[in-house]
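**Q** The sequence isn't on hand, but the structure is:
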């Protein structure tokens, strides 16, 4: 019979490995932020605590960061080819996948940001920011007509 604590530790390790791979992939996906994914996967606070107090944070969270780091490397390095292949198969479907990933992170971010409560001002600020980002991107796309050629320096 297996020990339930060891089973839970194994499951947590695999979960952190997968989360790390997705965070690493998020670092290379256009529009998807590894930081946002860290918030969604509930590893952002341990990361920030470790950055603010490295000695204490590493001692406290090393068991989380080991699989996250391995997963991040796999996701960052391993999924780059997969993303390139997805664009080659269907750039429209891949772009809509990224839009879905971005939109899917909004509820978790809103919950995290609203732990102190959402007032009327928060809703107004959210709307103003969303509108200003949309108008800025619309201006760049349709008025300035800026195109970016991807290269190493641009990334």
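**A** The structure has been received and is ready for your questions. Since the structure is predicted, the reported quantities are computational estimates derived from the model, not experimental observations. Numbering: from 1, shown residues only.
**Q** Could you use CA atoms for every contact and neighbour count after this?
**A** Noted.
**Q** which parts of stretch 80-89 are buried?
**A** Neighbour-count burial for stretch 80-89 flags 80, 83 (criterion: 16 or more other C-alpha atoms under 10 Å).
**Q** Identify the residues contacting it?
**A** Stretch 80-89 has contacts (C-alpha atoms under 8 Å, 6 or more residues apart in numbering) with 25, 28, 29, 94.
**Q** Most neighbours out of these, which is it?
**A** Of the contacts of stretch 80-89, residue 25 is surrounded by the most neighbours, 26 neighbours in total, counting by other C-alpha atoms under 10 Å.
**Q** That one contacts residue 101, correct?
**A** No: between residue 25 and residue 101 there is no contact under C-alpha atoms under 8 Å: 11.7 Å.
**Q** On the three-state scheme, residue 95 is what?
**A** Assigned by DSSP: H, G, I helix; E, B strand; the rest coil, the conformation of residue 95 is helix.
**Q** any idea which helix or strand comes after the helix or strand where residue 100 lies?
**A** Applying DSSP states H and E as the criterion places residue 100 in helix 91-113. Next helix or strand after helix 91-113 toward the C-terminus (DSSP H and E): helix 120-138.
**Q** Now that following helix: buried residues?
**A** Applying 16+ other C-alpha under 10 Å to helix 120-138 flags no residue as buried.
**Q** On the three-state scheme, the residue nearest to residue 101 when sequence neighbours are not counted is what?
**A** Spatially, and ignoring its direct neighbours in sequence, residue 101 is nearest to residue 32 (7.1 Å; C-alpha to C-alpha, 6 or more residues apart in numbering). Under three-state DSSP, residue 32 falls in the coil class.
**Q** Use this one as the comparison:
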């Protein structure tokens, strides 16, 4: 429940996806397994997912707003804290590759993951709009959108909010939630759940069959996701007329928060098997 709480509260941070935090906290494999093998142990999987979901919802409903406010008021130190957290989780991720030394193939798979996530971050917003239309076509597009959302939720390093913006669904979804559009939210929710069940099985297979290649690519996903923090938070927070005093104070504070984030996730990763 505590890990679910941390994952839920961090999902509002740009560049930090739920999948990324789940991996850094050592709960990703268990989440994937409990969904893909749901019918093998229905009672055990329901209990596990229920505890995780309770923690996540509490995190989203409480600390998410605090983190969002901190990002708006103190974008540089808070962003560097999460950068430190992402970097601090890399050693634990590499241990999962089950390799003691780097190989050329390791670098290749890492670069594939890195380039893929950075490329997704540069997809133009507004070129697609699946929120318009009526009738059967509209509902079919909602089903497809739900599957895409599931892909963004399950794969680490891919921002769900960015994918919604690319698909032209972000504003429409917020309006549907505020207006309690049960039909719209229901179809999107069901299609997302279907997408999650469809995606988790092949992900579990690749994690078990090719752990080295998969986790090298995931490391690329995770590091690539930090580009969104730089693009959306750090760069816009630098004033055009920044003086030497501002630079010195900002750099010193950011170094401190980066180190705090690094050691925070390093400490949490020690409990990855608990």
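**A** Structure received. Nothing here was measured: the structure is a model prediction, and the numbers come from that model.
**Q** Could you get me the TM-score between them?
**A** Remark: TM-score between the superposed chains equals 0.63 [TM-score structural alignment, normalised by the length of structure 1]; 129 aligned residues with a C-alpha RMSD of 3.4 Å.
**Q** follow-up on the earlier one: mark which of the contacts of stretch 80-89 of structure 1 are part of helices, please.
**A** 25, 28, 94 (DSSP state H).
**Q** Show me what the second one lines up with in structure 2.
**A** Right, the one you point to is residue 28 of structure 1. Using TM-score structural alignment, the equivalent of residue 28 of structure 1 in structure 2 is residue 12.
**Q** Residue 77 of structure 1 maps to what in structure 2?
**A** Aligning on TM-score structural alignment places residue 77 of structure 1 opposite residue 61 in structure 2.
**Q** on that earlier part again, and the ones in helices among the contacts of stretch 80-89 of structure 1 as CSV, adding distance to residue 140 of structure 1?
**A** Converted to CSV, these look like this (distance: C-alpha to C-alpha, whole Å):
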residue, distance to residue 140 of structure 1
25, 27
28, 22
94, 22
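**Q** Which one of the residues you listed is nearest to residue 47 of structure 1?
**A** Nearest to residue 47 of structure 1, judged by C-alpha to C-alpha, of those is residue 25 at 17.5 Å.
**Q** Show the contacting residues for the closest one.
**A** 34, 72, 75, 76, 79, 80.
**Q** which of those residues map to contacts in structure 2?
**A** On the basis of both residues aligned by TM-score structural alignment, their matches' C-alpha atoms under 8 Å, what survives of those in structure 2 is 72, 75, 76, 79, 80.
**Q** ok, so of the residues you listed, who is nearest residue 62 of structure 1?
**A** Nearest member of those to residue 62 of structure 1, counting by C-alpha to C-alpha, is residue 72, at 14.7 Å.
**Q** and the closest one, how far is that from residue 138 of structure 1?
**A** Here residue 72 of structure 1 is placed at a distance of 33 Å from residue 138 of structure 1 (C-alpha to C-alpha, to the nearest Å).
**Q** cool, residue 153 of structure 1 as well?
**A** Taking C-alpha to C-alpha, one finds residue 153 of structure 1 at 25 Å from residue 138 of structure 1.
**Q** again with residue 99 of structure 1
**A** In terms of C-alpha to C-alpha, residue 99 of structure 1 sits 16 Å off from residue 138 of structure 1.
**Q** for residue 22 of structure 1, same thing?
**A** Residue 22 of structure 1 is 29 Å from residue 138 of structure 1, by C-alpha to C-alpha.
**Q** What of residue 81 of structure 1?
**A** From residue 81 of structure 1 to residue 138 of structure 1 the distance is 30 Å (C-alpha to C-alpha).
**Q** same question, residue 103 of structure 1
**A** For residue 103 of structure 1, the distance to residue 138 of structure 1 - C-alpha to C-alpha - is 18 Å.
**Q** what do you get for residue 15 of structure 1?
**A** From residue 15 of structure 1 to residue 138 of structure 1 the distance is 39 Å (C-alpha to C-alpha).
**Q** what's the span of stretch 153-173 of structure 2 from first residue to last?
**A** With C-alpha to C-alpha, one end of stretch 153-173 of structure 2 sits 16 Å from the other.
**Q** what do you get for stretch 25-39 of structure 1?
**A** 15 Å.
**Q** Please spell out which residues along it are buried.
**A** Buried residues in stretch 25-39 of structure 1, defined by neighbour count with 16+ other C-alpha under 10 Å: 25-29, 32-39.
**Q** Rebuild the residues you listed as TSV, extending it with distance to residue 55 of structure 1.
**A** TSV is the format used below for those (distance: C-alpha to C-alpha, whole Å):
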residue	distance to residue 55 of structure 1
25	28
26	27
27	26
28	29
29	31
32	30
33	26
34	23
35	22
36	25
37	24
38	21
39	22
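**Q** just those residues now: which is nearest residue 134 of structure 1?
**A** residue 32 (16.6 Å).
**Q** and residue 58 of structure 1, what does it touch?
**A** Residue 58 of structure 1 neighbours (C-alpha under 8 Å, 6+ apart): residue 50.
**Q** Now do the strands in the stretch 101-250 of structure 2.
**A** With DSSP state E, counting those that start in this stretch as the criterion, the stretch 101-250 of structure 2 has no strands.
**Q** What segments of it are helices?
**A** Counting by DSSP state H, counting those that start in this stretch, residue ranges of the helices within the stretch 101-250 of structure 2 are 104-121, 135-154, 160-166, 170-178, 182-209, 211-229, 244-269.
**Q** okay, these, which one's buried deepest?
**A** With neighbours taken as mean count of other C-alpha atoms under 10 Å, these reach their highest mean count in helix 211-229, at a mean of 24.
**Q** Please list the outside residues in contact with that one.
**A** Here helix 211-229 of structure 2 has contacts from 14-16, 20, 79, 83, 86-87, 90, 93-94, 96-99, 105-107, 109-118, 121, 156-159, 206-207, using C-alpha under 8 Å, 6+ apart.
**Q** Fine, thanks again, bye for now.
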